[in-house]
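> A structural model of the following input is requested.
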Amino acid sequence: MSPGSPARSRGGGRLLTGVAWAVLLLGLWLWGRRIADGPGGGPGPKTGDVAAVGRSFGVPLPPAAHPVKGAEPHRVEIPAVGVSAPVVPRGLDDDGAVDPPSFDEPGEVGWFGRGTRPGAKGAALLVGHVDTRDRPAVFYGLSAVRPGQKVGVEGVDGSRAEFTIDDVRVFPRDRFDPRKVYGPREKGRAELRLITCGGAYDRKAGTYTANVVVSAYLTRVAER
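Model (predicted):
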């Protein structure tokens, strides 16, 4: 996948396998609820650990809003890439990995319901498929977002939390670090992670070679 382009499927589209999701979400199993308040691993990996698709250097960003209690998310919107999708809570499956959204509903986004609520202190996690066997899925264009763009999350209570994107990275699976991906980047902030698959499709392994990880932080809250 070239920087700045959507994470595309190869050869007419691929199925994101259970193995891929197990790798992508292994850190959730290991960290559990601790991801909300655990250390974030510093400002970023050393050179060579990740590919920086979009960084906030030179982009004016608004100040962070104070964290709130947060609400269970109902819908997520990313206007820059045309995403407006329902959010469904997901838990752990029988193997201890997070149960992903169903391929029968490729337009759904999964929220790790045992972790942080969007708007609350810590890092709330939203995951979605990049494609199915024959069509793009909800986060197909996720790697095209850039720092300064907005993400809106509607709560089941009618509230709306607005986040500002400050970083977009591609983490190779062989150097995937749960602390850097799932941990908060700045202590005390309310943050959001949007995660999908990216890189090339490895036909032999039956999975993609990387993960696209978009980081955002809370900048505005509209209560019901």
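> Could you use CA atoms for every contact and neighbour count after this?
OK.
> Secondary structure class of the most centrally placed residue in the chain, three-state.
When CA atoms, centre = their mean is applied to the chain, the residue found nearest the centroid is L194 (1.6 Å). With DSSP: H, G, I helix; E, B strand; the rest coil as the basis, the three-state label of L194 is strand.
> Second input sequence below; structure requested for side-by-side comparison:
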Amino acid sequence: MSDEQARGPGGGRLVTVLAWMLLLFGLWLWGRGVTGVRPSTDGPATGDVFARGHPADPALLPRPAKPLGDAPPQRVDIPRLGVQAPVVARGLDARGAVDPPPYDQPGVVGWYGAGPAPGAAGAALLVGHVDTETRPAVFYRLSSMGPGERVRVVRADGRVAEFTVDDVRVLPRDGFDARQAYGVREPGRAELRLITCGGSFDRADRSYTANVVVSAYLTGTVR
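As a prediction, the model looks like this:
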């Protein structure tokens, strides 16, 4: 392809499509392994990771709020779970998958910094471990959440983005669908995904068999 062709309308669309395909591939790899623990021979503690998906009734949920601008997240609060966790930006690892928080920081949540910020238009991605070799981690009880529950994200611009959960899914890693898990549910909304391990623990593979994906959307902002 010549430089002139690449700069044309079709070339621009091609670059966008290729970039999206590469991101989805990285997220597919992420779904297969990013939140897996490295267990001891006794196996890690297991949280409430057998939850089924909880359907939402849109009529009972609040209306979406107008998306905010970009500002990095600093902390995520989940009141019912007693979670108040610092958030750090993470990139991609050598395989092209999102790099999770280090295993020695089980109370830290990772934000995919190349994607939307929580509160901005699009789907912002936050990932945390479910457990360590010896104890529960930050998203240990994530799968117990349901529609209507609240998540708050403190941003660097001084605003607190308030999200309402509208869906909870447990997605098997075999045949993992990155678009279903991480794609925007409704265009124009500011959405949030909270992701951790789920399903059962496969001792042979030394990882969990599924991912818990909590979907939420922006419903308010406070300063």
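> who's in contact with the residue nearest to the centre of the first structure?
Applying CA atoms under 8 Å, 6 or more residues apart in numbering, one finds that L194 of the first structure lies in contact with L125, L126, V127, G128, V213, V214, S215.
> again, only this time at 7 Å
L194 of the first structure makes contact with L125, L126, V127, V213, V214, S215, according to CA atoms under 7 Å, 6 or more residues apart in numbering.
> how near is A117 of the second structure to P72 of the second structure?
According to CA to CA, to the nearest Å, A117 of the second structure and P72 of the second structure sit 6 Å apart.
> between those two, who's got more neighbours?
A117 (26 against 21; other CA atoms under 10 Å).
> Next, the buried residues of stretch 83-99 of the first structure.
Residues 83-92, 97-99 are the ones in stretch 83-99 of the first structure that count as buried (16 or more other CA atoms under 10 Å).
> returning to what we had before: which PyMOL command selects the buried ones in the contacts of L194 of the first structure?
A single PyMOL command selects the buried members of the contacts of L194 of the first structure (16+ other CA under 10 Å):
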select buried, resi 125+126+127+213+214+215
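> what's the most distant pair in the contacts of L194 of the first structure?
Using CA to CA, the two most remote members of the contacts of L194 of the first structure are V127 and S215, lying 12.2 Å apart.
> what are the ranges of the helices in the first structure?
Assigned by DSSP state H, the first structure shows helices spanning 18-24, 26-31, 178-182.
> and those, which is most packed in?
When you average the neighbours per residue for each of the helices of the first structure (mean count of other CA atoms under 10 Å), helix 178-182 leads with a mean of 21.
> Give me the mean deviation of that helix from the second structure.
Following the fit onto the second structure, the mean deviation recorded for helix 178-182 of the first structure is 0.7 Å by mean CA distance after the TM-score superposition for the first structure.
> how far is that helix from where the chain is centred?
The chain centre lies 11 Å from the centre of helix 178-182 of the first structure; the measure is CA atoms, centre = their mean, to the nearest Å.
> Give me the helices and strands touching the helix or strand that L23 of the second structure is a member of, please.
Remark: L23 of the second structure resides in helix 9-33, with elements defined by DSSP states H and E. Helix 9-33 of the second structure sits against helix 178-182, with contacts defined as 3 or more CA pairs under 7 Å, 6 or more residues apart in numbering; DSSP states H and E.
> And the strands in the second structure, which stretches?
Using DSSP state E, the strands assigned to the second structure run over residues 73-78, 83-90, 109-112, 122-127, 150-155, 160-172, 190-202, 207-222.
> What is the longest one packed up against?
Taking 3+ CA pairs under 7 Å, 6+ apart as the contact definition, the neighbouring helices and strands of strand 207-222 of the second structure are strand 160-172, strand 190-202.
> Out of these, which is closest to Q105 of the second structure?
strand 190-202 (14.5 Å).
> What mean distance separates the closest one from the matching residues in the first structure?
Looks like 0.3 Å for strand 190-202 of the second structure (mean CA distance after the TM-score superposition for the first structure).
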